[in-house]
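J.: Below is the sequence, then the predicted model.
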Amino acid sequence: MALTAVPYGWSTLTPLPLAALLLWACTPTAPRAVAARLFWSLTAFFSIHLLFLPLSFAQLFGVVGALLFPALFVLEGTFYALLGLLVARLTPGFLGRVWGLAFGWVILEWLRHLGPFAFPWGTLGYTLLPTPLIQVADLGGVLLASLLVTSMAAALASLARREARPLALVLPVWGLALAYGLTRPEPSPPTHRALLVQGNLNPLDKVAGTADPLPVYARLSGAAAGTVAVWPETAISDRDLGRLPDQPLLIGVARPAQNRVEAWDGGLVGAYDKRRRVPFAEHFPLRAPLAPLYGWVFRALGVPDLTGLLPGRLDRPLTLGGVVYGAYVCYESVFPEIARGLVRKGAGVLVNVSNDGWFNAGNGVAQHFALGRVRAIETRRYLLRAGNIGVTAVIDPRGRVTQALPIRREGALQARFAVEEGQTWYVRLGDWPVGVLALGLLGLVFARRGVKRTPG
């Protein structure tokens, strides 16, 4: 299943291994056996899917960097094991367990988007990105796509037990979703320009204070004087603001305890604060009582004694040259409510400044980029992405990459885009309709738990 996840072009095949997983996990009679099979399966899934994390941090920080992540993989496996235990206890029959897991899986993904420790990597809806099916995201977000995936997997698992009726119901739904995706109108043709700048700088040098990134970004931005230039996350620090070039800018700025996007045009026009902070990187739970432990980890990694970022308070779109930009920062690209909220406040184009320079091994850069593309579909907005090492690109409102720079190479992209208006159903309603639908369907499964039993 990990090998059919994003960013692979064949990721739409995910219902096949997921069906095999559901078939295998739901076969035992004992609920604890169901939970155990889900625990080991999903721990393995996240270990493979997120392998870029220990590989990249081992390159940057040595063995200690790699040892930070197994606990994350086990934690994710535990979430799915608890889901399996709940479903297996409430639905003794095989088919009830399969469908309970299919609907419960979407609810769990919804929960994994919420709270200060949210980490929604592995959301199954993204696997539909290579197909027109992903266009349903403007109706119910990526979770609606997840419901399509898990329902198809459950139908295939049911078919393996010679129960064809679920597949007969799911196939028409997939057909309707495909027809919807194929008939979406083309976006507005590009009418505006921006310059997306990719500095390709080592993030450790910036943390250590041994880099001077401003001359690099100023030189690359000089190719389009007068055009809005977009610089990546933490491209410069607040100490560099007095030396900015004389042109409109959207800049990732590292201020004390703040990670910001600032709009400049002869002076500060506005700012947006990063609100979704990366757990254990930008905010540290129990920082004071666990100070000795944190101190040991920081020394082992060879980084300064980090204190984290303050919660962001500035969350309005930024206006330059009459264009309203919905700007957000790096990790926030995997949280649909961030882009959705900015569009609700008037953003006509999305801007994601990022720094994936920490990912030097595996496919983490491509994964992060693929997840963020769905924000363009959910909101039907052009998305301008400026990354330190990439991916620096333009994504149109159908999620297609229209322009891009090669990764890990210094450059500047003359981006072309249009300013869109209106609000999709997803922008208006968010995740609640799909969440409530999944809860209702799960409730129906539990209500029918004694109606039909299949020997296991």
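T.: Sure, I can see it. Here the structure is a predicted model, which means the values were calculated and not measured.
J.: Please count neighbours and contacts with C-alpha atoms only from this point.
T.: Will do.
J.: Residue 6 - that's part of a strand, no?
T.: No - assessed with DSSP: H, G, I helix; E, B strand; the rest coil, residue 6 is coil; it does not lie in a strand.
J.: try this one side by side with the last:
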Amino acid sequence: MLFKWLAVLVAGAAMALLVPPFDFGGLVWLVMLPLMATLWTLKGKRAGWKGFGYGWLAGSACFLITFHWLTEVTGVGWVVVALYLALYPALWGMFAATWGNPWREQENRSESGIEKRMRERTGSDLRPLRDSMRSMGFAFALAGFWCGTEWLRGWVFTGFGWNTLGVAFHRTPVLAQSADLLGICGLSFLPVFFQAVLLQVARRLFLQARGERRGLRIDFGVTAVLLALAFCYGVWRIDQIGGRDGARLKVLLVQLNIPQEAARRLWTPEEIHMGYEDETLKALKRIEEADAARIDEEMVEGGALELSTPDWIMWPESALVGRILRIEDGSWGTWGENLETMGRVMDEGEFTLVMGLNEVEGEVMGEQMVEKAGGRIWNSLVMFDPELEMQTFRKRHLVIFGEYIPLVEQVPLLQKIYEQQSGAQYGGAYSRGESLEPLKAEIDGRDVGLIPSVCFEDTVPRLMRKFVRGGPQLILNVTNDGWFKDSPGAAQHFANARFRSIELRRPMVRCANTGVSAAVDAIGTTAHPGTGEPQELRDESGNHITRGSLLVDVVIPDQPGWSLYMLIGDWGVIGLGVLGLGVGWRLGSR
């Protein structure tokens, strides 16, 4: 019993090592083996409940390690979230110990009548072939059902689908390309399938060495072919998607790394506004001086010259303190301090300014705009063109207990718990945005659609997919991971988010306050389109928790690639989960 507990805990801890800050992605091909071996040795009528318990234990170990950064805000929440998320591996554990268990007594059943007659007529023993086919059937069932539980985790109660097994490939572009088939959850299929086959083949080899079983390992050969196909598919997609022509966009990302205590920012409004002004103007000055030096050099040497002046300036979520007042007819106003900060920056050139701001429902009283009594408030991504024409996207996927509290009106105690845990006064819930229309911009002479997202919406593929349209498109994200300080939370956020570019085959630009500010191309890498250098804002030591700016260069393909995930969405992985369950029931109930 103790050995089984240790094996399960090792499996759960190893799963946590797949993602930042550890990033031992290669372990994804091995981490399930101790858990599978334990679950498949369970016997008796209570095997299912034992499997549920072992799966929950492995999941708890994984998520308590993986999401330890939640303790920066709430220790209680960290434990509750981890133990809740562990229920999904527990469901898989129950399945793997029963219907999905290839080591149950049924495997040792006697030779069937059909097999006996075939052996007598042909002299061939079909049992080794049967074993290989059965092995692949169970492997499919286990892998498909695992993918289904990962999807379920990202959907129930609005979902928290971070750090699926497939996220282990976030630094392995070739294997990551298959995410455009069934999404990030579908990317977990092959590692689970591989390990299920590997463990069954190992057992057959052991029995063969004892003379109890003949050897035939077609299942292992098929698995090797699947791995080769996944690799070849990735190479082909990178070649097909990576070199497309399109609009060029230069964006200056500005990150202040404003310190926070949960929701409460520790800088004064004046420090915040002056910080964005100073950091942006300093970066523009540096770019101007670099361009001037290059002009002088080219005048001596001759040749074409491309200046580095940015087209856009981008600030993160809830960047400025003042809110946007939005009237029903579409007119708007904002605090004078906002206009002053924006004006000082936009005086330096013809820039489009993108940032996150709080947007409040307003009304006109007399000749003055005021906040509407009881009006709604939205967490918005806002775009200002050089003439200060404004577009906004209102966040749709709100964070539970962060941006809204269920039943808070009926249970006032929940408000007190929020204030105690966050260190900030509860000011009411944000309203959910309704629009699914992309924003619009003219970039490099082309009309480009903008897929907007705020905060962790860029980790919700089913939402992002709804904004996909034909023609050139760019994913935008403004975020603030400052709640979690210098923790792995921001790196995990980015590791999950970059798969949206692969699933949707659209590049992404994201700007964070404490977080990862970066540009991602349509194959999921941060490589500069010209130099190949990573376009991620980091300090000299490589830490992304820093203050600074980064000029990124993005190619927005005129004819973006299409993907199976764009066409069918989550229905593919849902079907995979249901099919896995059905195959397991069919095999396991014989």
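T.: Yes, it's here. Worth saying up front: this structure is predicted, and the values here are computed from it rather than measured.
J.: List of residues touching stretch 491-502 of structure 2?
T.: Stretch 491-502 of structure 2 is touched from outside by 19-21, 162-163, 167, 170, 176-177, 179-180, 184, 456, 458-459, 461, 464, 475, 506-508, 515-516, 520-525, with contacts defined as CA atoms under 8 Å, 6 or more residues apart in numbering.
J.: quick one: buried residues of that stretch?
T.: 491, 492, 493, 494, 495, 496, 497, 498, 499, 500, 501, 502 (16 or more other CA atoms under 10 Å).
J.: again with stretch 340-357 of structure 1
T.: Within stretch 340-357 of structure 1, the residues that count as buried by 16+ other CA under 10 Å are 340-344, 346-357.
J.: And that stretch, end to end?
T.: Taking CA to CA, to the nearest Å, stretch 340-357 of structure 1 runs 26 Å from one end to the other.
J.: Centre of the chain to it, how far?
T.: 13 Å (CA atoms, centre = their mean, to the nearest Å).
J.: Tell me where the stretch 51-200 of structure 1 has strands.
T.: With DSSP state E, counting those that start in this stretch as the criterion, the stretch 51-200 of structure 1 has strands at 192-198.
J.: Let me fix that, I meant to ask about the stretch 201-350 of structure 1.
T.: Counting by DSSP E, counting those that start in this stretch, the strands of the stretch 201-350 of structure 1 are 229-230, 236-237, 249-255, 258-264, 268-273, 318-320, 323-329, 349-354.
J.: Of all those strands, which one is nearest residue 151 of structure 1?
T.: Comparing the strands of the stretch 201-350 of structure 1 by their distance to residue 151 of structure 1 (CA to CA), the top pick is strand 349-354, with 31.5 Å.
J.: And for the residue mapped onto residue 223 of structure 2 from structure 1, the neighbour number?
T.: Using TM-score structural alignment, the equivalent of residue 223 of structure 2 in structure 1 is residue 170. Close neighbours of residue 170 of structure 1, defined as other CA atoms under 10 Å, add up to 17.
J.: What of the one 4 residues further on?
T.: Residue 174 of structure 1 has 16 neighbours, counted by other CA under 10 Å.
J.: what about it, distance to residue 113 of structure 1?
T.: 25 Å.
J.: if we can go back for a sec, from the buried residues of stretch 491-502 of structure 2, which land in strands?
T.: Nothing among these maps onto strands, per DSSP state E.
J.: Go through the residues you listed and name the one nearest residue 429 of structure 2.
T.: residue 493 (23.3 Å).
J.: Can you tell me what that closest one aligns to in structure 1?
T.: Residue pairing (TM-score structural alignment): residue 493 of structure 2 is matched to residue 368 of structure 1.
J.: same question, residue 59 of structure 2
T.: In structure 1, the residue matched to residue 59 of structure 2 (TM-score structural alignment) is residue 42.
J.: With adjacent residues omitted, what lies nearest to that match?
T.: If the residues on either side of it in the chain are set aside, residue 42 of structure 1 comes closest to residue 77, at 4.7 Å by CA to CA, 6 or more residues apart in numbering.
J.: how many other residues sit next to the counterpart of the one you found in structure 2?
T.: Alignment note (TM-score structural alignment): residue 77 of structure 1 maps to residue 86 of structure 2. For residue 86 of structure 2, the count of nearby residues is 24 (other CA under 10 Å).
J.: same deal with residue 60 of structure 2?
T.: 25.
J.: Contacts only, for it.
T.: Residue 60 of structure 2 makes contact with 12, 82, 83, 85, 86, according to CA under 8 Å, 6+ apart.
J.: what do you get for residue 424 of structure 1?
T.: Neighbour list for residue 424 of structure 1: 138, 139, 378, 379, 380 [criterion: CA under 8 Å, 6+ apart].
J.: Also residue 208 of structure 1?
T.: By CA under 8 Å, 6+ apart, the residues touching residue 208 of structure 1 are 303, 304.
J.: Quick check: it vs residue 304 of structure 1, distance?
T.: Using CA to CA, one gets 8 Å for the distance from residue 208 of structure 1 to residue 304 of structure 1.
J.: elements contacting the longest helix along structure 2?
T.: Longest helix in structure 2 by number of residues (criterion: DSSP state H): helix 269-301. Counting contacts by 3 or more CA pairs under 8 Å, 6 or more residues apart in numbering; DSSP states H and E, helix 269-301 of structure 2 packs against strand 246-255, helix 336-346, strand 548-557.
J.: what helix or strand is residue 364 of structure 2 on?
T.: Counting by DSSP states H and E, the element that carries residue 364 of structure 2 is strand 352-365.
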